[in-house]
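A.B. asks: here is the input, now give the coordinates:
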Amino acid sequence: MEPSLRWRFALPFRRLNGAGAWVLFTGQFRLNFSAFRHGTRRSRDNIASAGGWRGTSAQVLLVALGMALFVTIAQDQAFEATAQEASSATGLKLNPGNISRIELAATFRTGHPGRVTEAPIVQGDTLFLMTGFPHTLYALDLAKPRIPVKWRFQPEADSAARGHACCGKGGGGMALAGGRLYLNTLDGRTIALDAGNARVIWAARVADPSLGETLAAAPLPSGDAVFLGNAGDRFGVRGWIAALDAADGHMLWRHYSTGPDGEVGIGPEFRPVHGDDGAAERGVASWPPSAWQRGGGTVPGPILQDRATGLILHGTGYPAPWVPDQRQGDNRWTSGLFARDAGSGMARWFLPINTHDLYALGAAAPSLLLDREWEGRPRQLLVHPNGNGHVYVIDRGSGELLSAEAFAPVNATAGVDRRTATLIRNPDKAVRRGLMTRDICPARPGAVTGASAFLPETGLLYIPSRRLCMDMEARNANHIPGTGFTGANIRLRPAEGEAVRGALVGWDLAAARPAWTVPERFPLSGGVLALEGGLVLYGTVDGVLKALDGRTGAEIWRFQAASGIVSQPLAFTGPDGRPWLAVLAGSGDGPEAEIDRRDATAQSGLANVLRDLPHPADPSSILYLFRLP
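C.D. replies: Below you'll find the predicted structure:
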């Protein structure tokens, strides 16, 4: 049943029905009633509230524009949704000229306080979304009034994974292909579902959370295979990438990021980009004895497929432990970019990005595949903004490095040697055991963690940047499976003052320099959406969804959500034929909620550097749906 309360005000309030989180956006307020039961706030907007309470009543207090209303409302069952990756889109009508006319059509409060880092998925009239861990998947019917739930799926959850997820128990991800949803859960399982009814087709345990091993990103289904990689560098987990059979989930192949050539997938067709990498057994010889067995190099970021070349491309995470003195050598094949044959997983090339990674930056930040002219000739490019503050432009067929220039404040290095892809390090910023190295820029986890987007019409790459520096003290680390294997104390500070801890950078790809920069008060963590017509959208950790003119960086429109936005917006054409926009807000139980913000080193200093971040108005993750009138 629908809530019993419906009003329309002649004031700047829109339809009010059900319980929900208040939402503030340009020019008007939209409020939904907040119900309280046993001390826990439950809320619901135009759609429905999660949690399945039928027939319960709750007394609510609404205070707005000096009015106080007391009402008793009936609550009923929830509805559902999932997640998709979308960096740019074409054929949609949202543009800088009409985005200011977009209206909030509906919201959905999941009741789940965890972070959500990916966009929803939309296929036909159905929107899918996935919450943080422990996960719930929802399928919403966009074609029906009030967008009811089609189905909800809750996989079993291994509580051991709770302590092994970074920054608020997000993790995992979902992809859609051939009428199936393929789900990676944070606690190490890959599950195939019938997208129509959530029937489990198969489930495979692929990671062991008791060792600190999790799944952090969505799988990549393609043809007869589903590609995925593990996460857990900070626990000394040995990194791998694998392919599962899409039909039944059995493993087709798995290759590691450290160890013997045969286990890494190094064979006769491997072409080293760095000369030293042509030597045998680099995944063992570039480490102290046996250190590669607990050396990290996981695959926690997106996996890309280049159908034209038959390659899959992925980054590898940082080596473990963080203290570099305990892992002398180049630490292959961590902190770099791999191209592999999609059929066999055998390596074709590897580009080192952060050799002997001093600052635990890795190379797992999202990359992009672009086909463009480069210096007068057509190229198939891999573009990789890295946590070390440089944008790498690479020929994805050969691994040749074409450009590597800084997009963020950098003092730890003086550039990149294009011939060898080696960072030119600043000796004053070297990290040594027992010493405090101060003012290292950028700070870990890096100058970028979210997905960038590119617009051919502007020639600009839009990079969501984190502008932080750190003091790093390296210490001895002992490896105990399932516990942290880091070996460093870290304190963070803004690179450019408290007012600028992040920025959206409009990067001119051809000129290898910023065309414009939009400063942000807090680091940017979510992805960017760029639409044909020159519209760029992104969210901030203090809950602002922004729309910019992609040519100039000028802000056109903004919307205040009830929680931080660390996901990527999604634009799509709705069942009514009109342009829609979706975004998932949710950062309600990140380090700012769990840790004393006065602790300068907790959560690697993140809680302290975000000490002035406002607490969410609603800790639940919330789906916001907008459309053009």
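A.B. asks: only C-alpha atoms for contact and neighbour calcs from this point on.
C.D. replies: Fine.
A.B. asks: burial count for V63?
C.D. replies: 12 (other C-alpha atoms under 10 Å).
A.B. asks: run through the residues that contact it.
C.D. replies: The contact partners of V63, by C-alpha atoms under 8 Å, 6 or more residues apart in numbering, come to L69.
A.B. asks: quickly find the element holding it.
C.D. replies: Taking DSSP states H and E as the criterion, V63 maps to strand 56-64.
A.B. asks: return the set of buried residues in that strand.
C.D. replies: Within strand 56-64, the residues that qualify as buried are 57-58, 60, 62, counting by 16 or more other C-alpha atoms under 10 Å.
A.B. asks: stretch 212-231 too?
C.D. replies: 212-221, 225-231.
A.B. asks: please apply the same query to stretch 475-492.
C.D. replies: So for stretch 475-492, counting by 16+ other C-alpha under 10 Å, buried means 475, 477, 482-492.
A.B. asks: where along the stretch 451-600 of the chain do the helices fall?
C.D. replies: Secondary structure of the stretch 451-600 of the chain (DSSP state H, counting those that start in this stretch): helices located at 591-594.
A.B. asks: surely S604 is within a strand?
C.D. replies: No. Under DSSP: H, G, I helix; E, B strand; the rest coil, S604 falls outside any strand and is assigned helix.
A.B. asks: to check against the first, give me the structure of this:
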Amino acid sequence: MKRAFLLGFGVALGVGAAPAIANDSVETILKDPKQWGIQTGDYANTRYSKLDQITAKNVGKLQVAWSFSTGVLRGHEGGPLVIGDVMYVHTPFPNTVYALDLNQEGKIIWRYEPKQDPGVVPVMCCDTVNRGVAYADGMIFFQQADATVVALDAKTGEKKWSVVNGDPKKGESNTATVLPVKDKLLVGISGGEFGVRGHLTAYDLKTGKQVWRAYSMGPDSELLVDPAKTTELGKPIGENSSLKTWEGDQWKTGGGATWGWYSYDPKLNLVYYGSGNPSTWNPKQRPGDNKWSMTIWARDPDTGMAKWVYQVTPHDEWDYDAVNEMILTDQKIDGKERKLLTHPDRNGFSYTLDRETGELLVAEKYDPVVNWASKIDMDKSSKTYGRPMVVAKYSTEQNGEDVNSQGICPSALGTKDQQPSAYSPKTELFYLPTNHVCMDYEPFRVSYTAGQPYVGATLSMYPAPNSHGGMGNFTAWDNKKGKIVWSLPERFSVWSGALATAGDVVFYGTLEGYLKAVDAKTGKELYKFKTPSGIIGNVMTYEHKGKQYVAVLSGVGGWAGIGLAAGLSGGNEGLGAVGGYAALASYTALGGQLTVFALPDS
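C.D. replies: As a prediction, the model looks like this:
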């Protein structure tokens, strides 16, 4: 499975000897802003850096410091890690991993090149992306496209262990990163468009042995749910179990994939993540709420037991996966200090909850064009409390068969997809990379065959009408008031992850390939530079030898760029995205490059 090239190490990882308690290594690194030790910046998913050498006053002087070609085309999501003097860079399929020596101009220390069956590529929805590696206890962890989880020695690239987390022949694959928590590695699964049964799994960091697995739907015992103790909106779920919300055995191919981001609160000892769409995309074929697809989960990482859940889009009719990031902040809301969780969902509503109890505090649209639901019912005395008030015109489950529901906003891409937001404790604003896209949606009947697409809908996508004409916005969001503070229109969706810094600068990338820097308070554009390909990677920052650097992967692709990435031209191909983004080919081309920026030497 591997070939490592040892080109000489001689670089300190800067974390000392192996810790007595696993996870100390991660928390030590996360306390040091000079390093970037986790894909989301920290366990809270804030993507915020305390580095402040680059400021709103001098960011306009940024220059390219160095670059690195990954040797792979297609969509480059995620971003590099920096541990001590070493940078770890990953690629989409075939999932090559590089260790680069920052003391020697990015010299390759080792590379890992897994030999995967290319048969996994056809079962990867929406491009062959991977959202990056993780680090803990002197090892680099990642899950390959074929759902093989691998642990590598961070110094040498030697494989320490591997374990199979899914079967591509059944449509199971991977696009997500993994999360080390304490002595465990938390791993999700992709494949909601192939009728997989989603799950989150914990493996022992040292050995790769499975510790627990929690499914998204099925019997409570397999969900790791206690009906008397696990709550939704403050009430025990009781008899409101998963099985009763599915017809017959549909839950066995019910979707609920877990391919998004994970966050962790060490004080509460809870992990937060979301589950994806129910299968199929034809809602007529799966009556009921289809629990627990489209759900925010809070789990104990030691046992896997769920403390609370909240299904944001019951009986999904639009493919509004709930896998987007859960950002953890401690803020004062309504005059009271609360431990908050903010989740800008695919469905176009941003939710603010108490992350300890699961109490719903705020739920508002973060793009005014959202029309599939008028609001979220916030009346605690109502039988529909916490549910979206669906507008019948934009339901895809109309009377009769084969009805093409038109003008639905947002599209299946969501008002934002997986592209992660950032949060600045200085401004108390959330910076959301978003899609400004609507769709027509026509379901059709489909039967399940293992390893074959289980979609059952034809989509077409286009810019939101009667708007700025573009397909994206970069938006500053107030999670306590549920209001947009400012919003910057973009020609195409903003498919890049954002970065906020103590220098009062926020960075993001565009599908045309621009790295942009804006003022954290006002949104004023301060800098832009066009990289060789469209950016769907996540901007990160680190410090080396006293200098702050900003880095991002460019390489167009992902769902929005699937037409370019996979060479598709039919308007309804790529689950509807190809036609909507046809103009993107006039602005960028395929590539795979890391670009690193810094201020010039004074």
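A.B. asks: that older thread, tell me which entries of the buried residues of stretch 475-492 of the first structure lie within strands.
C.D. replies: 488-492 (DSSP state E).
A.B. asks: quick one: D289 of the second structure and T295 touch, right?
C.D. replies: No. Using C-alpha atoms under 8 Å, D289 of the second structure makes no contact with T295, being 11.1 Å away.
A.B. asks: out of the ones in strands among the buried residues of stretch 475-492 of the first structure, flag the one nearest to I191 of the first structure.
C.D. replies: Distance to I191 of the first structure, by C-alpha to C-alpha, is smallest for A488 among these, at 36.0 Å.
A.B. asks: the closest one matches what in the second structure?
C.D. replies: Here A488 of the first structure is matched to A457 in the second structure, going by TM-score structural alignment.
A.B. asks: that match and W281 touch, don't they?
C.D. replies: Yes. If you go by C-alpha under 8 Å, A457 of the second structure and W281 touch, sitting 6.0 Å apart.
A.B. asks: can you list residues touching both of the two?
C.D. replies: P443.
A.B. asks: hang on, the earlier thing: not counting sequence-adjacent ones, nearest residue to the match of A488 of the first structure?
C.D. replies: Of all residues not flanking A457 of the second structure in the chain, P443 sits nearest, at 3.9 Å (C-alpha to C-alpha, 6 or more residues apart in numbering).
A.B. asks: in the first structure, what sits opposite the one you found in the alignment?
C.D. replies: P443 of the second structure maps onto A474 in the first structure, by TM-score structural alignment.
A.B. asks: count the residues that sit near that match.
C.D. replies: Using other C-alpha under 10 Å, A474 of the first structure has 24 other residues around it.
A.B. asks: centroid-nearest residue for the first structure?
C.D. replies: Most central in the first structure under C-alpha atoms, centre = their mean is T117, positioned 4.6 Å from the mean C-alpha point.
A.B. asks: next structured bit after the helix ranked longest in the second structure?
C.D. replies: Using DSSP state H, we find that the single longest helix of the second structure is helix 24-30. Where DSSP H and E defines the elements, the next helix or strand beyond helix 24-30 of the second structure is strand 48-49.
A.B. asks: which other helices and strands contact that following strand?
C.D. replies: Packing contacts for strand 48-49 of the second structure, counted by 3 or more C-alpha pairs under 8 Å, 6 or more residues apart in numbering; DSSP states H and E, involve strand 422-424, strand 499-501.
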